[in-house]
Structures are given as C-alpha cells and as structure tokens.
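> just coords:
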C-alpha cells in the first residue's frame, strides 16, 4: 500500500503578534509584498485572518473578506521553504470552509497570470476564470493583469 500522509498543521486566527513573522514571509515570496499596515488594516477591519502552523511555526496565512454571501480571498501565502508540500491546498481548503461557515456561497480571488502554480491549485480546487482585470498588479516593467477567479463554496 502506498499512502501519502497529509502534513500535520493547525489553523488559528491571526494575531498582531504574528505580523513580524508574516511580513518576513511576505517579503521573501512576493516582489511587491503586502506591508505590515496592510495586514493590520485587515485585522482591524475584522476580516477573517488565519495562520497555518506546523510545530508552532507559522508556515502560511490567509485573509478572507466577507461581503454578504461572498468570500473574497485577499491573500494566501505559504513560506517559500514550505512550498510544494500540499500546504497551500490545506490552507485554501480551510479558508473555503470558513467562507461556508460565514454563509458564503462563492469565493473570489485575483491571481497573476504569471503565477502558474497558484493557477493550477485554484483550478484543481474548482475555481474558474471569470474575467481579466487589466493592469491590476504592479510589475517590474509597468503593470500585470490579474485573472479574476471564482468558485462555489
């Protein structure tokens, strides 16, 4: 028998004390990272902010904004050293479940077309392309479009 074990992780609400670690992860994995202020604004606004831990170490985080029956995934990230292990899928499953618990019927997100690993993950989780947002993201040479995706919860 050839069984694949899921990584053992725990989820908990994000705290202000987590922001130093989160911002450090963000700065490594993104060319245009969120700032500490962006994360603080999300916490203060009451968005659904989560961290994923493995052995007490933060290995990922996600922020979901609920608007009526829609969940908008604002940020989902896994620490660079932990990528490629299925943690992004576990984190996405978690926040989709949270969206359902808050009464969400659909989840929406934007993703860079150049982020092919994220696109593959989202498609495998039932997200479909809905539109292109032109010049949405800052890029090294001007702006980059965003793919707007959505999935039923």
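The structure has been received and is ready for your questions. In this text the structure is predicted, and so the values were computed from the model without any measurement. Numbering: from 1, shown residues only.
> going by C-alpha atoms from here, please, whenever you check contacts or count neighbours.
Noted.
> mind naming the longest helix for the protein?
Taking residue count as the measure and DSSP state H as the definition, the longest helix of the chain comes out as helix 87-101.
> residues of that one that come out buried?
Of the residues in helix 87-101, those with enough neighbours to count as buried (16 or more other CA atoms under 10 Å) are 87-92, 94-96, 98-100.
> so which elements touch it?
On a contact count with 3 or more CA pairs under 8 Å, 6 or more residues apart in numbering; DSSP states H and E, helix 87-101 meets strand 57-67, strand 70-78.
> check it against this one:
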C-alpha cells in the first residue's frame, strides 16, 4: 500500500471535518478536532503518496492507557487495508509512549468496525447502553480493548 503518515495540524482540520461529515451520523466538529490538537492528543493522517487524505485517527493517552477516539477511512479507500494499517500505526505510537493497553468504543451497529477491531485483536470488555444518538433512538457502544 502506497501511504504515509503525518501529524494532523490546524491547517488539516477543514479537510478532515468535511470527510467526517460524509462518514459519520454524529460527526466530530471543527472544535472537537481543534480541542484534541490543543490537548496534545495523537492525531495522525493517513495520506496517499500524492498527498490525498485516505484516513485519520485520534488517540488520547493517559498514564499507561490509550483510548482510540476516532478512526476513519474515506469511503473510496475502505476495504483496502487503510484502517488496519492506520490502527497499527496508532497502536505502535501509543506503545512507544508507554501505553500498555488501548481501548475504544464502537457503535453496536457498526459491524465493519467491530470486524476490523476484532481482526486487530481487540476484545469486547463491556457495553454502554444507549451511548450514541441514532436519530430519535439511542445505540449501544461496545467497549473493546487490547493489550499493547
């Protein structure tokens, strides 16, 4: 796969937010991404060799634990291994910063996301009932974790 990684900057946020709006029913806002950068979260872009955005991820580190807050792959690059390689990249970076475990939450209805995380070795450790807005309904969050 012909991709490389770069740290997300404030200059990247407009492009990332545009992708976010197309990908998610409850997308992160410009403010969410700006706040993540200001807080020092590890925000990475997956870029094609020509510089085209393929995906992005945001990880929060706290002491020895990492939380994957956002992992997104643009629709035209899905099912090509971008999510897998990007998640591996984020896990490697978290481990290098002394994290021993990574956690995440995924929508119960996001079967593709659950499959990706399961393939990577994440295991379900719990559920948060009604965590996500889903129209006028609520959707459970599946909490998953992996030891790094």
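All right, it came through fine. Treat the numbers as computed from the prediction; the structure is a model and nothing was measured.
> follow-up on the earlier one: make JSON lines out of the helices and strands packed on helix 87-101 of the first structure and add distance to residue 141 of the first structure and mean neighbour count.
Putting those into JSON lines (distance: least, CA to CA, whole Å; neighbours: other CA atoms under 10 Å) gives the following:
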{"stretch": "strand 57-67", "distance to residue 141 of the first structure": "28", "mean neighbour count": "21"}
{"stretch": "strand 70-78", "distance to residue 141 of the first structure": "23", "mean neighbour count": "21"}
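> how about the ones you listed in TSV, adding distance to residue 135 of the first structure?
As requested, these are exported to TSV (distance: least, CA to CA, whole Å):
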stretch	distance to residue 135 of the first structure
strand 57-67	22
strand 70-78	17
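> so which of these gets nearest residue 30 of the first structure?
Taking CA to CA, strand 70-78 is the member of these nearest to residue 30 of the first structure, at 9.4 Å.
> the closest one vs the second structure - mean distance after superposition?
Strand 70-78 of the first structure, aligned to the second structure and superposed, deviates on average by 0.4 Å (mean CA distance after the TM-score superposition for the first structure).
> quick one: which of the buried residues of helix 87-101 of the first structure is nearest residue 151 of the first structure?
residue 96 (9.4 Å).
> hmm, that closest one is touching residue 107, no?
Yes: taking contacts as CA atoms under 8 Å, residue 96 of the first structure lies within contact range of residue 107: 7.3 Å.
> ok, the counterpart of residue 19 of the second structure in the first structure - contacts?
In the first structure, residue 19 of the second structure lines up with residue 25, judged by TM-score structural alignment. Residue 25 of the first structure makes contacts with 78-80, as judged by CA atoms under 8 Å, 6 or more residues apart in numbering.
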